[in-house]
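Trainee: Sequence first, then the predicted structure:
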Amino acid sequence: MTAENPSLRPWRDIERRKSRQIMVGDVPVGGDAPITVQTMTNTLTSDAKATIDQIRRCEEAGVDIIRVSCPDVESTTALKQIVRASRVPIVADIHFHYKRGIEAAEAGAACLRINPGNIGSSERVREVIDAAKANGCAIRIGVNAGSLEKDLLEKYGEPCPEALVESALDHIKILQDHDFHEFKVAVKASDVFLAVAAYSQLADAVDCPLHLGITEAGGLIGGTVKSSIGMGNLLWAGIGDTIRVSLSAEPEQEVRVGYEMLKSLGLRTRGVRVVSCPSCARQGFDVIRTVQTLEKRLEHIKTPLSLSVLGCVVNGPGEARETDIGITGGGKGKHMVYLSGVTDHHVEDDDMVEHIVKLVEAKAAEIEAGVGEAA
């Protein structure tokens, strides 16, 4: 037994917005491709070793695409080594200097993150677009409420959905005027209401893939909540083809939160989905510490499967029936283990965590073997 696919339940269906598909390296974005999870390194890009080490940690967490800053020639020089070492496509973040965009494209970046209107004259924009075309680069237009163009701020008086969308459309026109169509767009804001309204309006106006994000969201807890409210609203409405959760936390944490967000909506499946109770006086074991330990010990599992960890028998059996593996707290330090929703055996307190880890690893191997045989 494996957890039921939410798509089989009509009241859980999410109808995704129809967007055209582009390629970021070998990763499809938009169309019917899975929603990709991104993050951004925070090392100096000129320090290739530190940047590659951080990319490795993000790859282990499941990142699909990763962005690096390229503010100077030392960064674009190191980019060649970084691109060669990375197992996922690299997006080069370019802000103002058009030459960095050309250098990044030539260094092998799969995508350039730019605002075409911020990098100088139309001739300079054309040079960057030509470099992207010549090197098979996509482009991400990154509109941000905190750096809107002066004329739009004067026109609207403050950052608002209409200003963000107008900025995006202006930048899109620049690319289209140069016959460039391999682009995706973000209209990010720290204000949840502003971001959701801007993305909703833009989704109706264009057919290109949309990169979702609530920018400057905050720390791990606050930023996760804020991002989940904003991006969750959009994803539930079918809007969004690639996401980045912007946290004041390590990049691999952004990746994990991104996957949890998509998993909760049935849009991606990766790793162990843990169902656990909030803990109360009825608990037969320390649920909080047990779940924390299990989540850490099971980070290496990539196979989608479900695990319920419930402190008592009030809701435990019901939840266990819906998961691949389950455990409910019992009396005198003995707890019931469920396999495929059926009571199977007991486990003692001291052996519980190690026992559950082994059961999950075995179940993941069994599922993978079944997939391999089916293929």
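Mentor: Here it is on my side, so go on. Residues are numbered from 1 along each chain as shown.
Trainee: from here on, contacts and neighbour counts on C-alpha atoms
Mentor: Noted.
Trainee: What's the local residue count around the residue lying closest to residue 118 once chain neighbours are set aside?
Mentor: Leaving aside its chain neighbours, residue 118 sits nearest to residue 96 (5.7 Å; criterion: CA to CA, 6 or more residues apart in numbering). Neighbour count of residue 96, defined by other CA atoms under 10 Å: 16.
Trainee: State the helix or strand in which residue 96 lies.
Mentor: Of the helices and strands defined by DSSP states H and E, none includes residue 96.
Trainee: Hmm, it is touching residue 121, no?
Mentor: No: using CA atoms under 8 Å as the test, residue 96 is too far from residue 121 to be in contact (11.4 Å).
Trainee: Presented hereafter is structure B, for comparison with structure A:
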Amino acid sequence: MTKQIMVGGVPVGGGAPVTIQSMCNTRTDDVEATVAQILRLEAAGCQIVRVAVPDMAAARAVGAIRERIHIPLVVDIHFDYKLALECVAAGCDKVRINPGNIGGEDRVKAVADACRGRGIPIRIGVNGGSLEKPLLAKYGGVTPEALVESAFGHIELLHKFDFDDICVSLKSSSVPVTVGAYRLMSEKSNYPLHLGVTETGTPRMGVLKSAVGIGGLLAMGIGDTVRVSLSADPVEEVCAARDILKVSGVRREGPELIACPTCGRTRIDLIALANEVEARLESVDKPITVAVMGCVVNGPGEASAADVGIAGGDGVGLLFRRGEIVKKVPQEALVDELFELIEAL
């Protein structure tokens, strides 16, 4: 089990539930736009949010933003340690930084001292696109081993100044490299891990890459907090993260739909039926599994683990519950009967 840090009032690691993060794409110095976006992210289920701090105007906006939101605020700092100090003084809840890229050790010490004084953790954000040149030369490119060695170099630098309130991310745009890095890091340390595949692109492929990378790691018991990185509205990142947590079995919330892929035995428009059920399930918040199967021959058997389900036939279908047939229903009434059963659960 990883050690635990506190990001504001949200525990990360140490057996705490896996949390969902996102990052604003507004200008941070535009307080109104940034707050509005964060409130939308909160409504979507975001639990920790990050903002970019490229200059002092952005840093000075952090306090005003923090006062108007309800989830912990993380600041993303590169190169200028004074920006981190300004954000810490303004009341941020976590600092994302690479200690090696903000200058001399006296500057690292200043950030570490400021964060320690306020009980603010630091995320060491190692990224394949910004690995140190000696490591790239040593390993012949971006590899899991290079990412992990970079992380430990930054950890040792913070340790030098008696700071260990640390979370680590090791992101690459390559799913295999990312997965390999997190697996190796989990074997070598107990720091809480912030999972993510970086620069995944637009939602179609981005969600797939993130599901494979983040979901695969979560299924192995690796990871304490996640951010799905998409070239899209950040709200889509949160929705994708919630789905990944559900699919990987880490979080149980709301209904899960399972449906067969159809075959030559299917005598109903199963695709339309599944889409109708999925749409109507959006208003259901019970943590149940609902099955939509294509035939009555083996539908209830294949979906016996589902809480409720329907199996289509030729003009008639079956309504079943945990594999046991409840009754036969005319095809046109299948969905309505299904939702009556769901309401009764």
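Mentor: Alright, I've got the coordinates. Just so it is clear, the model here is predicted, and its values are computed rather than measured.
Trainee: re earlier: can you tell me which residue in the second structure aligns to the residue nearest to residue 118 of the first structure?
Mentor: Residue correspondence to the second structure (TM-score structural alignment): residue 96 of the first structure is matched to residue 79.
Trainee: quick one, what contacts that match?
Mentor: Shown in contact with residue 79 of the second structure (CA atoms under 8 Å, 6 or more residues apart in numbering): 101-103.
Trainee: Tell me the secondary structure at the most centrally placed residue in the second structure.
Mentor: Geometric centre of the second structure, nearest residue: residue 226, 3.2 Å, by CA atoms, centre = their mean. At residue 226 of the second structure, secondary structure determined by DSSP: H, G, I helix; E, B strand; the rest coil is strand.
Trainee: and the gap between residue 104 of the second structure and residue 157 of the second structure?
Mentor: 11 Å (CA to CA, to the nearest Å).
Trainee: just residue 46 of the second structure next, same as before
Mentor: For residue 46 of the second structure, the distance to residue 157 of the second structure - CA to CA - is 31 Å.
Trainee: With residue 291 of the second structure instead?
Mentor: The value you get for residue 291 of the second structure to residue 157 of the second structure, if CA to CA is used, is 53 Å.
Trainee: more crowded one of these two?
Mentor: Neighbours were counted for residue 291 of the second structure and for residue 157 using other CA under 10 Å; residue 291 has more, 30 against 17.
Trainee: residue contacts, the more buried one?
Mentor: 257-259, 303, 306-310.
Trainee: now with 6 Å?
Mentor: 257-259, 309 (CA atoms under 6 Å, 6 or more residues apart in numbering).
Trainee: could you redo those residues as JSON lines and give each row distance to residue 219 of the second structure?
Mentor: Converted to JSON lines, the contacts of residue 291 of the second structure look like this (distance: CA to CA, whole Å):
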{"residue": "257", "distance to residue 219 of the second structure": "19"}
{"residue": "258", "distance to residue 219 of the second structure": "19"}
{"residue": "259", "distance to residue 219 of the second structure": "22"}
{"residue": "309", "distance to residue 219 of the second structure": "26"}
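Trainee: wait, which of these is closest to residue 230 of the second structure?
Mentor: The nearest member of these to residue 230 of the second structure, counting by CA to CA, is residue 257 at 24.3 Å.
Trainee: The first structure: which residue goes with that closest one?
Mentor: Match for residue 257 of the second structure (TM-score structural alignment): residue 274.
Trainee: Quickly note the distance from its match to residue 102 of the first structure.
Mentor: 45 Å.
Trainee: Most neighbours among the contacts of residue 291 of the second structure, which one?
Mentor: Greatest neighbour count in the contacts of residue 291 of the second structure, by other CA under 10 Å, goes to residue 309: 33 neighbours.
Trainee: Trace that one over to the first structure, please.
Mentor: Mapped onto the first structure by TM-score structural alignment, residue 309 of the second structure lines up with residue 326.
Trainee: How about residue 200 of the second structure?
Mentor: Aligned by TM-score structural alignment, residue 200 of the second structure pairs with residue 217 of the first structure.
Trainee: What helix or strand is residue 6 of the second structure located in?
Mentor: Under the criterion of DSSP H and E, residue 6 of the second structure resides in strand 5-7.
Trainee: show me the contacts for the nearest residue to residue 95 of the first structure once chain neighbours are set aside.
Mentor: Closest residue to residue 95 of the first structure apart from its sequence neighbours, by CA to CA, 6+ apart: residue 114 at 5.9 Å. Neighbour list for residue 114 of the first structure: 94-95, 141 [criterion: CA under 6 Å, 6+ apart].
Trainee: Share the number of residues neighbouring the counterpart of residue 224 of the second structure in the first structure, please.
Mentor: In the first structure, residue 224 of the second structure lines up with residue 241, judged by TM-score structural alignment. Residue 241 of the first structure sits with 27 neighbouring residues when counted by other CA under 10 Å.
Trainee: Does residue 241 of the first structure touch residue 212 like I think?
Mentor: No: contact between residue 241 of the first structure and residue 212 fails when scored by CA atoms under 6 Å: they sit 7.5 Å apart.
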